[in-house]
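1. Have a look at this prediction, sequence included:
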Amino acid sequence: MPNKLTILLCSTLLAGCETAAMRDPGSPFFVIPAGTVLELKQALDVPPGQAHVKFQHGAVTGSFDDFTVGCRLNVKNLGPMTLQPERFSVTRAEVDERWEIYPTLKAFYRILYLHSAQQPEVQSLRCRYQTGGLEGRDISVPQIREALGNYFSLDIPQPQ
């Protein structure tokens, strides 16, 4: 009987730790919920011949430093076009990791699928970085905010 009680107690403690990390937006284990809002704070130009705008260290960039979190806002059609300030609803969020070159280079992704009735051409925000082999963690909300800078805010609803 003590063995069953010990197992139950340990399982409960471990589940409690996991839940706390998953509810902390600063944790790489945080699950970004549907209903989160990504707000574009200023007009944003999509370059000619591109279907995305890249951000890193709070600035629009043409290319990424792959070893630092960078985000790409994806649209349906090729630019040029100008996106207007707006609140985009996150309909779904995904976390992924992939080996770029096994076993030495791994990429981590966080993808937010977006919806807007006024600007339906905006599809998703895809954030990514890569790191050596067994290093690295999933991308956290603070890392996304740092990559986007003052162009966007990411408003996460409070848990009920």
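-> That came through fine. Numbering: from 1, shown residues only.
2. CA only for contacts and neighbour counts going forward, please
-> OK.
3. Can you name the element that comes right after the lengthiest helix in the chain?
-> As assigned by DSSP state H, the longest helix anywhere in the chain is helix 2-23. Downstream of helix 2-23, the next assigned helix or strand under DSSP states H and E is strand 37-40.
4. Residues contacting that following strand, please?
-> 84-90, 151-156 (Cα atoms under 8 Å, 6 or more residues apart in numbering).
5. Tabulate these (JSON lines), appending secondary structure.
-> Putting the contacts of strand 37-40 into JSON lines (DSSP: H, G, I helix; E, B strand; the rest coil) gives the following:
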{"residue": "Q84", "secondary structure": "coil"}
{"residue": "P85", "secondary structure": "coil"}
{"residue": "E86", "secondary structure": "strand"}
{"residue": "R87", "secondary structure": "strand"}
{"residue": "F88", "secondary structure": "strand"}
{"residue": "S89", "secondary structure": "strand"}
{"residue": "V90", "secondary structure": "strand"}
{"residue": "Y151", "secondary structure": "helix"}
{"residue": "F152", "secondary structure": "strand"}
{"residue": "S153", "secondary structure": "strand"}
{"residue": "L154", "secondary structure": "strand"}
{"residue": "D155", "secondary structure": "strand"}
{"residue": "I156", "secondary structure": "coil"}
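6. count of residues packed around L154?
-> The tally of other residues near L154 (other Cα atoms under 10 Å) stands at 18.
7. And for A15?
-> 11.
8. also this one, for the comparison:
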Amino acid sequence: MMTRISGLLVLTVVALAGCATPVLDESAAGYRLPVGTTLVLRQDLAVPAGQARVFLQHGRVVAKHRLDVYRPHCNYEQRTVSDGTAVIAADRFTVMAVSEGEDFVVQRRFFVYAALTLAGDDTSPSQINRYFHYTLASSQQPGVMRLTCHGGFDLPGAAQLPTLADMRAALGQVVSIERP
């Protein structure tokens, strides 16, 4: 009996997920750039030594240690870690696939008051960052893997995916978006 209920539950979830419609309102947080979109990188991006990503925020390149993770930002990512000489060259990249995800930061609370929390509730997510992964393709630079745009860390109930306006603000004049 329990197996039958579990099976029905799984089928229901899969069916509902298949019915999910894409967000078409460009101002909404769930709007994704469609597959086939072209991202035009207008300047070369130097990839710092020991990293595989270059971060953009407020329309300019930002060092990882200077990034405001609580505000929208994007990053280009290549397949290999840089030795300090890697450059993602100005180019046209096509969006081949889109996915969304979440990063959780769990903080252990050292002082927990029993009256304010359930026993053992000391590892709940303190912050969540929601993002879109845009898998990229370029015949000139097959090592460039993706562009990820983050909404910024926030409390679990408040974290948002980035809007198209957030992505444009993060990328500024460095990257232009040409939708199909």
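-> That came through, no problem. Please read all numbers here as calculations on a predicted model, not as lab measurements.
9. helix or strand for the spatially most central residue of structure 1, which one?
-> The centre of structure 1 sits closest to R110, judged by Cα atoms, centre = their mean, with a distance of 3.8 Å. Following DSSP H and E, one finds R110 of structure 1 within strand 105-115.
10. Moving C-terminal from that strand, which element do we reach first?
-> strand 122-132.
11. Give me the helices and strands touching that next one, please.
-> strand 70-75, strand 105-115 (3 or more Cα pairs under 8 Å, 6 or more residues apart in numbering; DSSP states H and E).
12. quick one, which of those strands is nearest to T61 of structure 1?
-> Closest of these to T61 of structure 1 is strand 70-75, at 9.3 Å (criterion: Cα to Cα).
13. Now do the contacts for D138 of structure 1.
-> Going by Cα under 8 Å, 6+ apart, D138 of structure 1 touches 28-29, 95-97, 108-110.
14. I should have written T82 of structure 1 there, sorry.
-> Counted by Cα under 8 Å, 6+ apart, T82 of structure 1 has contacts 43-46.
15. thought D66 of structure 1 was touching G132?
-> No - D66 of structure 1 lies out of contact with G132 (Cα atoms under 8 Å); the separation is 11.2 Å.
16. Between those two, tell me which one has more neighbours.
-> A direct count of neighbours by other Cα under 10 Å for D66 of structure 1 and G132 places G132 higher, at 16 against 12.
17. how about the nearest residue to the more buried one, chain neighbours excluded?
-> Excluding the flanking residues, the one nearest G132 of structure 1 by Cα to Cα, 6 or more residues apart in numbering is L105, at 4.7 Å.
18. That neighbour maps to what in structure 2?
-> Taking TM-score structural alignment, L105 of structure 1 has Q127 as its aligned residue in structure 2.
19. One more: P85 of structure 1?
-> Counting by TM-score structural alignment, P85 of structure 1 corresponds to A90 in structure 2.
20. for F152 of structure 1, same thing?
-> Under the alignment (TM-score structural alignment), F152 of structure 1 maps onto V175 of structure 2.
21. Tell me how far the closest residue to its match other than its chain neighbours lies from T94 of structure 2.
-> Counting by Cα to Cα, 6+ apart, V175 of structure 2 lies nearest to L41, which is 4.6 Å off, once chain neighbours are set aside. Counting by Cα to Cα, to the nearest Å, the gap from L41 of structure 2 to T94 of structure 2 is 11 Å.
22. Please apply the same query to P142 of structure 2.
-> Per Cα to Cα, P142 of structure 2 is found 11 Å from T94 of structure 2.
23. And those two? Which one has more around it.
-> Between P142 of structure 2 and T94, T94 has the larger neighbour count (other Cα under 10 Å), namely 21 against 12.
24. picking up where we left off before, ok, the contacts of T82 of structure 1 in structure 2: which stay?
-> Retained in structure 2 by both residues aligned by TM-score structural alignment, their matches' Cα atoms under 8 Å are the following of the contacts of T82 of structure 1: 43-46.
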